[in-house]
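Trainee: just coords:
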């Protein structure tokens, strides 16, 4: 099982993985922003950046 985790980690730290994770985070942030009527855009942006910092390279 650890081999799968290592492969996922390697993928996330590649250019292709970075683009994929950025796309997912962008879509999620857009959905949350839409669901909240745009009233929490600053907080959503901060959370997106924090998540990207943890996931991305």
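Mentor: Perfect, thanks for sending it. Source: prediction; values computed, not measured.
Trainee: from here on, contacts and neighbour counts on C-alpha atoms
Mentor: OK.
Trainee: so where's the longest helix in this structure?
Mentor: Criterion DSSP state H: the longest helix present in the chain is helix 15-35.
Trainee: next up, a second structure to put side by side with the first:
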């Protein structure tokens, strides 16, 4: 088994684990955005929302 095959296998397992726990990952993204909004007084809320949406789009779903 080559190094690339090993990396592909690990990536597949990570993607599978992310799909199984997508709801928890989305909750973490929401909490992180809320934390940033709180610390910045909502000054960058529009940008934070865009970043949250982008992060949620790449989370694999089951």
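Mentor: Great, that's in hand. Just so we're clear, the structure is a prediction, and the values are computed from it rather than from any experiment.
Trainee: so what number do they get for TM-score?
Mentor: Once superposed, chain against chain, the TM-score is 0.76 (TM-score structural alignment, normalised by the length of the first structure); 55 aligned residues with a Cα RMSD of 1.6 Å.
Trainee: and the longest helix of the first structure, which residues are buried?
Mentor: Neighbour counts using 16 or more other Cα atoms under 10 Å place 17, 18, 21, 22, 25, 26, 29, 30, 33 of helix 15-35 of the first structure among the buried residues.
Trainee: Tell me which two of those residues sit farthest apart.
Mentor: Within those, 17 and 33 form the most distant pair, 23.9 Å apart (Cα to Cα).
Trainee: which one in the second structure is aligned with residue 48 of the first structure?
Mentor: Using TM-score structural alignment as the criterion, residue 48 of the first structure maps onto residue 52 of the second structure.
Trainee: Right, I'll call it a day here.
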